[in-house]
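**Q** Just a sequence and a predicted model for now, questions to come.
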Amino acid sequence: MQQRLLDRVTKVVLPKNEFLITEGRVCRHLYFIEQGSVRGFYNLEGKEITHWFGFENDFVTSFHSFITQEPAVENIQLMEGCVLWSISKEALEELLNEYHEAERLIRIAYEKYYIRLEERFVNAQFRTASELYENLLQRSPHIIERVPLGYIASYLGISQETLSRVRSRL
């Protein structure tokens, strides 16, 4: 199976600020990040709303677009230069049909995505700005080190000024 997988994936090396997918286009690939970081964001009334980050060993794609083959409503942009491994939806489906044990890998990727969504919902509904930032510090300190503060504020659903006040109090 390992050789069949290697035959189906493509190594992709892209510079900072490139896009893996832009809204309105169908996402036809699932990516594995070997090195670097990306962010997923929406455009809302002229503002970019960051809703997730991806780092080494994460699978990333516009999941809704990838699964349904409908146009994406989100953008995925590289925050750092990246080394990624790409597999097309068709190649992935062939692999899953041929090797059922590979389904476990995809299930794990989907589970991580679902957990990320649920955490975002809970955080947005029930936490103060200070709690959001403290939670981020505890659970994902690498984000603070690698992600610009503007993206972090957007991710937390607060203004950059509020984030600065919270950071100064800690």
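**A** Everything's here; your move.
**Q** okay, CA-based contacts and neighbour counts for the rest of this
**A** Fine.
**Q** Spell out which helix or strand contains Ile67, please.
**A** Assigned by DSSP states H and E, Ile67 belongs to helix 63-68.
**Q** Whichever helix or strand comes after that helix packs against which elements?
**A** Downstream of helix 63-68, the first helix or strand assigned by DSSP H and E is strand 75-78. The helices and strands touching strand 75-78, judged by 3 or more CA pairs under 8 Å, 6 or more residues apart in numbering; DSSP states H and E, are strand 19-21, strand 38-44.
**Q** got another, please set it beside the one above:
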Amino acid sequence: MKLMGTNVFAYINRFVELTDAERKVLRQQIQIMTCVPKQVLTNIGELEQHTYFIEKGLVRKYFYRGQEEITVQISKEGQLISSSVSFLSGVPSDFVIETMEPCTLAFITKSGMETLYEYSVKFEKMGRLIILEWMLLKEKTDTFRMISSPKERFSQFIRENPDLLSRVPQKYLASLLDVKPETFSRFKKQYILNGEE
């Protein structure tokens, strides 16, 4: 097992300040793994046992509508990804979690999280604040997707994630933004022609 990445500490420090003893306990519960592209971390019907922090690479979360893959999340360095409803409630996952690039991931298991909660109320606070941030971000994203135009969704996404335009296949971005592929292609051409890439 590789040593825990320092980026995880930077992420957690946004929520709680840990003592040296608490950091040691955290190191014991978090593991590092490396993955190849297209490696499935969680499949539909499985019980999600991990939450992943992305040290390096891209990870996609999607479900199937018939034969079509519907992308609901693309996470990059410094972000978390999990089939969160399954992880938190113990029901089978409705999603596939799959790497898109060579990845380095820090992860914690559900039992590891419970160990942290039992060790210190500070870890309970950490978990509560991280879940709260997830919930707020999801509601904000879902609401914006419902009330905004395809052009507005594209423009905001590119402002916030300009690097993903070259890292992620266009079909996945179009699916994520709920934009028709041909519409996404037109927006992308306009974006490039305007010299913004």
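**A** Cool, got the structure. This one's a predicted model, so the numbers in the text were calculated from it and none came from an experiment.
**Q** Tell me how the two chains score on TM-score.
**A** Superposed pair, TM-score by TM-score structural alignment, normalised by the length of structure 1: 0.92. Supporting alignment: 170 aligned residues with a CA RMSD of 1.5 Å.
**Q** Tell me which of the helices and strands packed on strand 75-78 of structure 1 lies nearest to Ser88 of structure 1.
**A** Closest approach to Ser88 of structure 1 among those is made by strand 19-21 (12.9 Å; CA to CA).
**Q** after superposition, how close is the closest one to structure 2?
**A** Compared with structure 2 after the fit, strand 19-21 of structure 1 shows a mean deviation of 0.9 Å (mean CA distance after the TM-score superposition for structure 1).
**Q** got the residue ranges for the helices in structure 2?
**A** 6-12, 20-29, 84-89, 110-119, 121-147, 150-160, 164-167, 170-176, 181-193 (DSSP state H).
**Q** Which stretch of structure 1 lines up against stretch 67-87 of structure 2?
**A** Counting by TM-score structural alignment, stretch 67-87 of structure 2 lines up with residues 46-66 of structure 1.
**Q** Can you give the contact residues for the matching stretch?
**A** With contact meaning CA atoms under 8 Å, 6 or more residues apart in numbering, stretch 46-66 of structure 1 is reached by 21, 26-43, 70-76, 89, 109, 116, 120, 151-152, 154-155.
**Q** picking up where we left off before, pick the most buried one from the helices of structure 2.
**A** Comparing the helices of structure 2 by mean neighbour count (mean count of other CA atoms under 10 Å), helix 170-176 ranks first with a mean of 19.
**Q** Where does it end up in structure 1?
**A** Under TM-score structural alignment, the match for helix 170-176 of structure 2 is residues 149-155.
**Q** mind checking what Pro102 of structure 2 lines up with in structure 1?
**A** For Pro102 of structure 2, the aligned residue in structure 1 is Gly81 (criterion: TM-score structural alignment).
**Q** State the distance from that match to Lys112 of structure 1.
**A** Noted for Gly81 of structure 1: a distance of 23 Å to Lys112 of structure 1, by CA to CA, to the nearest Å.
**Q** now swap in Val122 of structure 1 and tell me
**A** 15 Å.
**Q** Repeat that for Phe55 of structure 1.
**A** Distance, Phe55 of structure 1 to Lys112 of structure 1, by CA to CA: 13 Å.
**Q** ok so, going back, now the helices of structure 2 in TSV, please, with extra columns for distance to Lys38 of structure 2.
**A** Formatted as TSV, the helices of structure 2 follow (distance: least, CA to CA, whole Å):
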stretch	distance to Lys38 of structure 2
helix 6-12	23
helix 20-29	26
helix 84-89	20
helix 110-119	24
helix 121-147	25
helix 150-160	23
helix 164-167	14
helix 170-176	13
helix 181-193	22
